[in-house]
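J.: let's see this in three dimensions:
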Amino acid sequence: MSQTKNKGSLPFNLILIGFMGTGKSTVARCLGKKCAMEIIEMDEEIVRREQRSIPEIFQQQGEAYFRNLETGLLKELQKETNKIISCGGGAALRAENVAEMKKNGKVILLTAEPQTILNRVKYDNSRPILKNRKTVADIAELMEKRQKKYLAAADLVISTDNKNIGQICEDILHAL
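T.: Just a heads-up that it's a prediction; the model follows:
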């Protein structure tokens, strides 16, 4: 059993960042169960509040509008502690968002190889950034553009390649 679970509530949030398909949502669910913490899926919360899908938001009002929604939600979430916040893949690209994450959270970057990501998202059409770009080369290019900002935001980096969800969660809990 992990020490984190025995502590009861954490005085901070666990914030999962990383490229789409690295396992943020799955890891959030696992950590939520292990640590008895509330999980906030940022993309799901935005969809619920906006009452439309992320592709619809992108199409109707653009990426900047969506990114502003992310920033507003992060500001709101950092007023509380003991939550697991699973961010969308682009949330950590904005300096203002990273500042909000750091106010009250430990930022955990999940990583995976481009081939792993392609295998995980190839049948998912809900990701506007990957529209018509579902190749290893395209994913690698997008990841490369984001990597520096992801690493700068992270307090902890965990690879999800060739690991089961239990191993990934234990890696995180041991590192905390």
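J.: C-alpha only now, for contacts and for neighbours.
T.: Fine.
J.: what are the ranges of the strands in this structure?
T.: Secondary structure of the chain (DSSP state E): strands at 13-17, 38-41, 83-86, 105-111, 156-159.
J.: got the ones you listed as CSV, with distance to residue 52 and mean neighbour count columns?
T.: Rendered in CSV, the data for the strands of the chain read as follows (distance: least, C-alpha to C-alpha, whole Å; neighbours: other C-alpha atoms under 10 Å):
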stretch, distance to residue 52, mean neighbour count
strand 13-17, 23, 27
strand 38-41, 15, 19
strand 83-86, 19, 26
strand 105-111, 27, 23
strand 156-159, 32, 17
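J.: alongside the first, I'd like the structure of this one:
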Amino acid sequence: FECIRTNSKRIQARKLFDYNIVLIGFMGTGKSTISDFLKNVFAMDVVEMDQIIAQRQGMSISDIFETYGEQYFRDLETNLLIEMQSRSNVVISCGGGTPMRECNVVEMKKNGRVVLLTAKPETILDRVKDNHDRPLIENNKTVPFIADLMEKRRAKYEAAADIIIETDGKNELEICEELVHRLRTMDEEK
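T.: Okay, the predicted model is just below:
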């Protein structure tokens, strides 16, 4: 894994995946952290869906929800996923609710492998407690509330996932090594 950091290996790394890696999971499971790591180690482009949508709309996700409603925001997500099909070797970091829509999952799988990152509710609370741009839990930062919301989403998350990686107690390198190893194994089986 370390040798990937050398310049000659970086060029080869560009061709590591001929599809996109789509990261899904509840808020605070490490999607942005792992995206950044893959970007730095493998020179992959990263698309942070929430960030791009916020930039294009010129307002925060919370403001989009408040001004236009959740449906409008979900439509923006779907359109962005469709747009991403013309690209490859890109890490797409999805918002927590993106896989709840069947049509989004269909779009993700057209040109990507879907990786579900998971964590315990306690871990998630610890990671998001100081963040205020999470409209769904802003006034409910408790383990029971997070656990309940996670449980409501679990079946759809798992149905969408090609591979599932638990992030509790693992560092970025360990998570990324597992991710790459499991994707390559999956590619060899196809």
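J.: rewinding a little: indicate which one of the strands of the first structure is closest to residue 138 of the first structure.
T.: strand 105-111 (16.3 Å; C-alpha to C-alpha).
J.: which residues in the second structure does that closest one align to?
T.: Aligned by TM-score structural alignment, strand 105-111 of the first structure falls on residues 112-118 of the second structure.
J.: and what of stretch 65-83 of the first structure?
T.: Stretch 65-83 of the first structure covers residues 72-90 of the second structure once aligned (TM-score structural alignment).
J.: with stretch 18-28 of the first structure instead?
T.: Counting by TM-score structural alignment, stretch 18-28 of the first structure lines up with residues 25-35 of the second structure.
J.: buried residues in that stretch, which are they?
T.: 25, 26, 27, 28, 29, 30, 31, 32, 34, 35 (16 or more other C-alpha atoms under 10 Å).
J.: picking up where we left off before, just send the strands of the first structure back as JSON lines, with distance to residue 71 of the first structure too.
T.: Below are the strands of the first structure laid out as JSON lines (distance: least, C-alpha to C-alpha, whole Å):
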{"stretch": "strand 13-17", "distance to residue 71 of the first structure": "14"}
{"stretch": "strand 38-41", "distance to residue 71 of the first structure": "14"}
{"stretch": "strand 83-86", "distance to residue 71 of the first structure": "13"}
{"stretch": "strand 105-111", "distance to residue 71 of the first structure": "15"}
{"stretch": "strand 156-159", "distance to residue 71 of the first structure": "21"}
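J.: which one, of these, ends up nearest to residue 126 of the first structure?
T.: Among the strands of the first structure, the nearest to residue 126 of the first structure by C-alpha to C-alpha is strand 38-41 (14.9 Å).
J.: in the second structure, what stretch matches that closest one?
T.: Alignment of strand 38-41 of the first structure against the second structure: residues 45-48, by TM-score structural alignment.
J.: mean offset of that stretch relative to the first structure (after superposition)
T.: With mean C-alpha distance after the TM-score superposition for the first structure, stretch 45-48 of the second structure departs from the first structure by a mean of 0.4 Å once superposed.
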